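1. sequence unknown, structure follows:
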């Protein structure tokens, strides 16, 4: 039976298979068709103009048929019901793609996965005119020009996928206007410059992957305001400075890779209560391993390899599960033979304890001072109570037997506590001699 005769057919899914040949012209007769998927086959030739007659079509997936050639038929812009498109054909001309895109401005797209391998390597700027677009996929499509800022005009965009291309230039500052964006994938390109502060405005963002580029400078503080982030990848860039302790605000974070940069590590990471995967390898992290890492209870993969860490490896929390920890390349670490590190010498243990003792040296004097004040108040109140009970007897007897000395006399007797009258010093103070008049 000829497929083109099935005029009541609503869904035709033929991929992925190993189908060969051309797309039948008779597919234009399937006027009831809602979904047409012939992606991931070995089809060749041109796209039939007749497909433009499928006015009810909502899904059109033609991608990953490397033999498809020619231009995108303008007739396809008549498909007013289209919601989702997948184009991935090697030899489509950029000019025809731009013409097609400009004609689709009035189509109410919910999802457009536009995967065309343009010969000029450009993302058509005209794509910014399709304001209803919610998803745009241009990953692995051999694009090699700067990202057009016109993409930021897609105010309803929720997913933007530009990964694994050769895109150059910087991340457009205008991307901060994509307030509905949930997912941003730009990893695996040749992007340079700093991350724009404006990305911190994307309050709906849950997935941010900027790895494998040449981004530099410091990671802007605004990024740590994206508290809904679940996935964060800044790996294989040239970020410098200290990894901000503000990362601890990302309590929803499940997976993060910041490896292969030039960053130093913050001491406080224990607030990342949902983190399961954390890769901090190949950076400039130095000093002892923060205890806060041992308190991450959901952690099932921690990579701290090839840094400059030293001292005792924590013996608690995630560090007890040797199958999820990688510390290779930190030669100054010790205390975990199961991870391939020798036992610590007494000197190392002492130096590791010094960091904790340093904080105690600041805290203990304050505690001791407070205790002295409390004790002094207690003694004062106790003696005052005793004096009040015996005010008629003891007080009178004391006044009769001994002369009361004023504070002025007490100061003048040792000549204002002069060192010449100092007799000695002890644990409770200094002793002076003096002559009363």
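-> Arrived safely. Predicted, not measured: the structure shown is a model, and the values here were computed from it.
2. from here on, just use CA atoms for contacts and neighbour counts.
-> OK.
3. give me the number of residues near residue 78?
-> Summarising burial for residue 78: neighbours were counted as other Cα atoms under 10 Å, giving 16.
4. just checking, it touches residue 52?
-> Yes. Checked against Cα atoms under 8 Å, the pair residue 78 and residue 52 is within contact range at 6.0 Å.
5. need the helices for the stretch 201-350 of the chain, in chain order.
-> 291-294, 346-389 (DSSP state H, counting those that start in this stretch).
6. any chance of JSON lines for the ones you listed, columns mean neighbour count and distance to residue 306?
-> Formatted as JSON lines, the entries for the helices of the stretch 201-350 of the chain read as follows, by neighbours: other Cα atoms under 10 Å; distance: least, Cα to Cα, whole Å:
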{"stretch": "helix 291-294", "mean neighbour count": "18", "distance to residue 306": "17"}
{"stretch": "helix 346-389", "mean neighbour count": "12", "distance to residue 306": "20"}
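7. can you lay out those as CSV showing distance to residue 37?
-> Shown next, in CSV, are the helices of the stretch 201-350 of the chain (distance: least, Cα to Cα, whole Å):
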stretch, distance to residue 37
helix 291-294, 48
helix 346-389, 62
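8. relative to residue 213, which of these is closest?
-> Taking Cα to Cα, helix 291-294 is the member of the helices of the stretch 201-350 of the chain nearest to residue 213, at 27.5 Å.
9. what lies in contact with that closest one?
-> By Cα atoms under 8 Å, 6 or more residues apart in numbering, the surrounding residues in contact with helix 291-294 are 267, 268, 269, 270, 314, 316, 317, 318, 319.
10. and of the residues you listed, the nearest to residue 201?
-> Of all the contacts of helix 291-294, the one sitting nearest residue 201 is residue 269; the distance, using Cα to Cα, is 23.4 Å.
11. ok, now which ones touch the closest one?
-> For residue 269, the contacting residues are 245, 247, 248, 292, 293, by Cα under 8 Å, 6+ apart.
12. near the nearest residue to the second one once chain neighbours are set aside, how many other residues are there?
-> Spelled out, that is residue 247. When the adjacent residues along the chain are set aside, residue 247 lies closest to residue 224, with 5.5 Å between them (Cα to Cα, 6 or more residues apart in numbering). Residue 224: 18 surrounding residues under other Cα under 10 Å.
13. of all the helices of the stretch 201-350 of the chain, which one is nearest residue 109?
-> Residue 109 lies closest to helix 291-294 among the helices of the stretch 201-350 of the chain, at 44.8 Å (Cα to Cα).
14. how far off centre is the closest one?
-> Here helix 291-294 shows a centroid-to-chain-centroid distance of 18 Å under the convention Cα atoms, centre = their mean, to the nearest Å.
15. comparison target below:
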């Protein structure tokens, strides 16, 4: 009866669809429950039939979430005009049998898991108008047969794994209006045949490996309205008549390529342009003022180029953009824009949502009317040179979610009106000159996730209201003058991942609630005055980095730290901790845990180098009072006699030794901090009798040998003191005293020392250091002065030199500020900067170092004596020549000279210099216009990609060096400031990268 009612014509379609259903995964077949013999075929879910023949013409299963594979039986639906399988989970391949669907016009299989290649048979479907296969796992190339589809209007193949080149037959698709091959693995350029696609309106080439110059065939596609070609490897400059050739563009995105040259002046003539992106290229020149003519412009992305010249006039385009009333996004960050920030930014479109001017050299102040940008959600002005206060009108931006002003020179107080921005999610005022107290009104920003106000001049206490910001993920207040205690309710910040309060004046006990911050991964509390016991933090099982160094914490080290499986760094050094250091868990690794500078700690693993813990003597059972008293008196008398005998013996030995060596005024360092005992014989064997072939350096007080210690089977550097030289013993003592209690990744590690007698009965002193395989910085800067066998195989790149400068600045800041007692190195120069496998710098040779027990600036000006010159001529500060005492300012001067030498490759004692001409004056005279004339030419030849602003980078680096070696000590940069400026330069020009071993 069914066959009679509906005829035989639909039997093929019914059978094909039931076969299709059989290949759908079982758990999804319920969606196709109507596909059975009880329902008329044309009433089946997703099926549409033709009016005349009642045959299936459309199969629309969009968003059905079906799984399984596509049955080859689909090829039997010979009346199909449209197939829509969008957003399902079909796997397998596209059936070859689909090539039988000669009536097919629309094919949409986007968002599935289809694999394999696009079947060539599909291009037998000569009626096809649209093929959409985006977001599958198709591979291999685009079949050349697609050129037979003369009627094709839309071809979307994006987000697959298609490779190879686009076929030349693409040029046969003369009806094509939209082509999307974005996000594949294609390579090469575009075929010349594409020039015939004069009907093309949209072209997407995003994120392939397409390379070469801007494809010239595109200039022929005058109908283009949408052109997306970002994230490729296109290079070269754009034609000046670009806008004339493509006059109908509405969207143009060429970001993340390698385009160079200027923005074509004809581009702003494309009056239809709505969205423009040329971001992250190497574009130069000015941003055209004529962009102001584009009344329909909605977003302009020009960030990540080299636009501008760090000069007045770079920001004139902002005045013109006030005419673009539809604009919602403006990104011009990471360029070379200079000049004062114009007040006109407050008059930009009321629709503006995103504004980013970060990482330029923009100066001036923030306009008072900044509150006019009522729709703004993201405002980025960080990494510039802005000054003046943050206007109170900022509080009018009620929809603001992200505010970044970091790394500027903004001053004044943080306005309390900022509490009116109740939707604020990220506030970054890091590294400015804000002063006053933290406004309690911040507690109104109940969506705040990131609060970064570190390295300012803020004082007062941490408002308890801050603990009400329960969503906080990052709380950064380091490097201020905050005082008082940590709020006791800090445990309410249950989502806090990073807490940075280091280098303030905070005090008191750490609140127990700190252990309730269960999401904590990083906790930095160093450089404060916290006291008392470390609270119960055992709940912080996900913590990775903890630094509580340089405080006044007491009590024992909690054992729970040993069980923190994710712990990578624990620094408890320079406190008042006592008792036994654990040896299990994380405490087995000395590179993770640092506990030096706690006088009453003992035990731990060997590498920690602490005194052993004394075993507690068992208590004597008291039997008789009279007998106990007699025992005590007897023992005491014996001990006293033994002590007197020991003192007499030691005194006699010391007097004899003093007479023999005539070293009465020299003291010997405390060697008990060095656990590894090395004898003279060990060192003689390890250096092959102190053979000249093992000499790797020499200095004022001794010679350095390369040695292999047999006990450790480790290569080390042995510095043997020449005790015949006046001051050698003082140098030995100074080096031991300086290095025994300090530890930093950029200091050469002193492993142990040898104080012994040689085989002739003479005194012998040696220091054993970690070996640095890449020698000294001096060798790399002046290879022509080094033996052929020891010369580096290449020269240092600009980035490598900048990294080395940052390493040295970092360790100087540690010595000057972060050590328990400040230390002045007194002899900083390239030969005392050693390089490891990865060219990381390590400062060495503390033979002239001085502990500055009561150093301050006033005492420096008053401490003039006949101490004589400290350091090396050319590097020693000028005040040392007038009898000045060692100081951290003297080190800063030497560091400034070091920077100038590193980037000019000229020693301060070069024959060019004499009289009033010094390395300092020579460098200063070249800034800013002749900096390339004085720079080391090898920097200009290697490691510089096309368009890299090397002169601007060098100007900024050398300016830091010049400010460090000012003649007046009071005018010199602090090492902390120098470090921050050098890091900022690296981030600006190299995006924070470090180089590794080549």
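-> Thanks, I have the structure now. For clarity, every value in this text was computed on a predicted model and none was experimentally measured.
16. care to give me the TM-score?
-> For these two chains in superposition, a TM-score of 0.72 is obtained (TM-score structural alignment, normalised by the length of structure 1); 345 aligned residues with a Cα RMSD of 2.6 Å.
17. need the contacts of residue 269 of structure 1 in a markdown table with distance to residue 3 of structure 1, can you?
-> Shown next, in a markdown table, are the contacts of residue 269 of structure 1 (distance: Cα to Cα, whole Å):
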| residue | distance to residue 3 of structure 1 |
| --- | --- |
| 245 | 61 |
| 247 | 56 |
| 248 | 58 |
| 292 | 63 |
| 293 | 61 |
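18. out of these, which one sits closest to residue 256 of structure 1?
-> When these are ranked by distance to residue 256 of structure 1 (Cα to Cα), residue 247 comes first, at 10.5 Å.
19. and the residue mapped onto the closest one from structure 2, how close does it get to residue 978 of structure 2?
-> Using TM-score structural alignment to pair residues, one finds that residue 247 of structure 1 aligns to residue 514 in structure 2. When Cα to Cα, to the nearest Å is the yardstick, residue 514 of structure 2 and residue 978 of structure 2 sit 34 Å from each other.
20. again with residue 282 of structure 2
-> According to Cα to Cα, residue 282 of structure 2 and residue 978 of structure 2 sit 29 Å apart.
21. what of residue 574 of structure 2?
-> 25 Å.
22. same check on residue 594 of structure 2?
-> As judged by Cα to Cα, residue 594 of structure 2 and residue 978 of structure 2 stand 26 Å apart.
23. with residue 402 of structure 2 instead?
-> Taking Cα to Cα as the measure, residue 402 of structure 2 and residue 978 of structure 2 are separated by 29 Å.
24. which one of these two is surrounded by more residues?
-> When neighbours are counted by other Cα under 10 Å, residue 402 of structure 2 and residue 978 differ, and residue 978 comes out ahead with 25 against 19.
25. the more buried one matches what in structure 1?
-> Residue 978 of structure 2 maps onto nothing in structure 1 when the alignment is built from TM-score structural alignment.
26. may I ask which helix or strand encompasses residue 978 of structure 2?
-> If you go by DSSP states H and E, residue 978 of structure 2 is part of helix 975-990.
27. and that helix, what does it pack onto?
-> Packing contacts for helix 975-990 of structure 2, counted by 3 or more Cα pairs under 8 Å, 6 or more residues apart in numbering; DSSP states H and E, involve helix 798-813, helix 950-964.
28. out of the ones you listed, which gets nearest to residue 261 of structure 2?
-> With Cα to Cα as the yardstick, what comes closest out of these is helix 950-964 (16.4 Å).
29. structure 1: matching residues for that closest one?
-> The aligned range for helix 950-964 of structure 2 is empty, by TM-score structural alignment.
30. which of the helices and strands packed on helix 975-990 of structure 2 sits closest to residue 924 of structure 2?
-> Where these are weighed against each other on Cα to Cα, the nearest is helix 950-964, at 7.0 Å.
31. now the angle from the closest one to helix 975-990?
-> Regarding helix 950-964 of structure 2 and helix 975-990, their directions subtend 180 degrees when assessed with axes from the mean of the first three to the mean of the last three Cα atoms, to 10 degrees.
32. which residues does residue 429 of structure 1 contact?
-> Applying Cα under 8 Å, 6+ apart as the definition, residue 429 of structure 1 turns out to have no contact partners.
33. what residue in structure 2 is paired with it?
-> Following TM-score structural alignment, no counterpart is assigned to residue 429 of structure 1 within structure 2.
34. residue 67 of structure 1: how many residues sit nearby?
-> Other residues within reach of residue 67 of structure 1, judged by other Cα under 10 Å, total 18.
35. wait, isn't it in contact with residue 47?
-> No. When contacts are counted by Cα under 8 Å, residue 67 of structure 1 is not listed as touching residue 47 (10.9 Å).
36. name the SS class of residue 18 of structure 1, please.
-> The three-state assignment at residue 18 of structure 1 reads coil, by DSSP: H, G, I helix; E, B strand; the rest coil.
37. what sits against it?
-> Under the criterion of Cα under 8 Å, 6+ apart, the contact partners of residue 18 of structure 1 comprise 40, 41, 42.
38. could you report the distance from it to residue 166 of structure 1?
-> For residue 18 of structure 1 relative to residue 166 of structure 1 (Cα to Cα), the value is 29 Å.
39. where in structure 2 does stretch 273-290 of structure 1 fall?
-> Applying TM-score structural alignment, one finds that stretch 273-290 of structure 1 aligns to the residue range 541-558 of structure 2.
40. how many other residues sit next to the counterpart of residue 598 of structure 2 in structure 1?
-> The alignment partner of residue 598 of structure 2 in structure 1, by TM-score structural alignment, is residue 330. If you count neighbours by other Cα under 10 Å, residue 330 of structure 1 ends up with 19.
41. is residue 330 of structure 1 in contact with residue 307, as I believe?
-> Yes. Counting by Cα under 8 Å, residue 307 is a contact partner of residue 330 of structure 1 at 5.7 Å.
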